[in-house]
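Peer 1: Show me the folded form of this:
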Amino acid sequence: MALSVSTVLFFILSCGLWVAEARLYTSVLTVPNGPRWGRWGPAHFCSKGHAVGFQIKLEPFVMEFDTTSMNAIALLCDDGETVTSTIGPWGYWLRAMYCYRGKLDSFALIVHEATEVDYTATEGIVFHCSDSDELTSTGSERGRLGPMSNQCAEGYICGIQTRVQSPQYIKEDTALNDVKMFCCD
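Peer 2: Prediction:
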């Protein structure tokens, strides 16, 4: 079977784009309090450099409705690139937050414990910066701050992977449930 030049070129470019997304990392940071609903999305990395800030996508809490709180986290890389993993469908992006002079090196999740009243799962996130700044972005006061992840042993945070629950329609929606951060030299 003979392949056309355009088909071969398409396969070469597709493979090149896939490899461009991959990046060697030195460690994976996790926290124990991330809920377990949803599926893990793909990991995405800063092409070069590291994360110096972040932004969250949030659906605000409204008592009468099924709200989801955090729907996504975007890492803001020092080369101006923005990287995300899976993004939930609800809410809007809040203002970006940046380390003063450092880079992101650990994180903690703010999680709303399961209750009979609108369960939102992940409510917010706290990042620690290498310059000792701490950045917090949250959707409400309903969540509880969990333990901080380990700090990157080598380098700084350079990638993200999120666990997001797809819309449940007649069941309880939660959107973003858990996060893994990747460290690179």
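
Peer 1: For the rest of this, base every contact and every neighbour count on C-alpha atoms.
Peer 2: OK.

Peer 1: For V83, list the residues it contacts.
Peer 2: 44-46, 74-77, 159-160 (Cα atoms under 8 Å, 6 or more residues apart in numbering).

Peer 1: residues near N33, how many?
Peer 2: Neighbourhood size, N33 [other Cα atoms under 10 Å]: 20.

Peer 1: Here is a second sequence; please produce its structure as well for comparison:
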Amino acid sequence: MFLPLLFLFLTPVSLSIPPAPPLVIITVPNGATRGCWGNMELCPPGYVAKGFSLKKQLQQMNGDDSAVNGLRLFCRPRNENTPQTSITSSEGPFGISTIPIFCSDGHLVSFSMKVQSLAIASSDHTAVNNFKFRCSNNLQLEGDGLLWGSYGAWSASCPLGICGLQLRVEENQFGADDTALNNARFQCCVN
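Peer 2: Here you go, the predicted model:
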């Protein structure tokens, strides 16, 4: 009588835990290299990025320009427009936020950056000057950035949308050449 129960307790039990889906990070090749990466910040579970705004320094005329200093993603539930929350990573100290722009239907899936190359001969580099995002309905959104630099290639597309961002920002140079936002990468949603 005790032998069958003992056998039951000694038999290995296979708990089938599905593996976590792989994290997919999308990037573009034209990002600049000054500064440090901030933390990867994520939309809340069940939310997806549906819009964005820039933090930009207006053109300084005779002063040092830093152009885009930060980027904010606006996250909403996948099939709803409210409630809303926003996320950002590290950001530079200069500038003001632009008015957020949103996908009219759907969510952000890929991006392109307008970057002034640090290799050009200049005493006033700006690095990132603007962003474009593609929505899941193929609509393209362009930020209210600045004029320097050129757009590079589009990133790969996130099938379920963008759910996180990480920014590379140069700290305040206190009178030397400030570039502020240098690069960005985004995490794809896994569900």
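
Peer 1: Quantify their similarity with the TM-score.
Peer 2: TM-score of the superposed chains, computed with TM-score structural alignment, normalised by the length of structure 1, equals 0.83; 162 aligned residues with a Cα RMSD of 1.6 Å.

Peer 1: Mind checking which of the contacts of V83 of structure 1 land in strands?
Peer 2: The members of those that map onto strands under DSSP state E are 44-45, 74-77, 159-160.

Peer 1: of all these, which comes closest to T122 of structure 1?
Peer 2: Each of the ones in strands among the contacts of V83 of structure 1 was scored against T122 of structure 1 by Cα to Cα, and A74 proved nearest at 14.8 Å.

Peer 1: What distance do you get for the aligned partner of K57 of structure 1 in structure 2 to T98 of structure 2?
Peer 2: In the superposition onto structure 2, K57 of structure 1 corresponds to K55 when matched by TM-score structural alignment. Distance from K55 of structure 2 to T98 of structure 2, counting by Cα to Cα, to the nearest Å: 6 Å.

Peer 1: between these two, which one's more packed in?
Peer 2: Neighbours of K55 of structure 2 and T98, each counted by other Cα under 10 Å, are more numerous for K55; the result is 23 against 16.

Peer 1: Now for the more buried one: which residues touch it?
Peer 2: Counted by Cα under 8 Å, 6+ apart, K55 of structure 2 has contacts 68-72, 94-98.

Peer 1: now swap in S140 of structure 1 and tell me
Peer 2: Contact analysis of S140 of structure 1 by Cα under 8 Å, 6+ apart lists 60-61, 123.

Peer 1: And what about it, helix, strand or coil?
Peer 2: Assigned by DSSP: H, G, I helix; E, B strand; the rest coil, the conformation of S140 of structure 1 is coil.

Peer 1: From T67 of structure 1, how far off is the aligned residue in structure 1 for I25 of structure 2?
Peer 2: Using TM-score structural alignment to pair residues, one finds that I25 of structure 2 aligns to V28 in structure 1. As defined by Cα to Cα, V28 of structure 1 lies at a distance of 30 Å from T67 of structure 1.

Peer 1: any idea which element L6 of structure 2 lies in?
Peer 2: Applying DSSP states H and E as the criterion places L6 of structure 2 in helix 2-10.

Peer 1: thinking again about what came up before, now the contacts of S140 of structure 1: which count as buried?
Peer 2: The neighbour-count test (16 or more other Cα atoms under 10 Å) applied to the contacts of S140 of structure 1 identifies 60-61, 123 as buried.

Peer 1: Okay then, goodbye and thanks.
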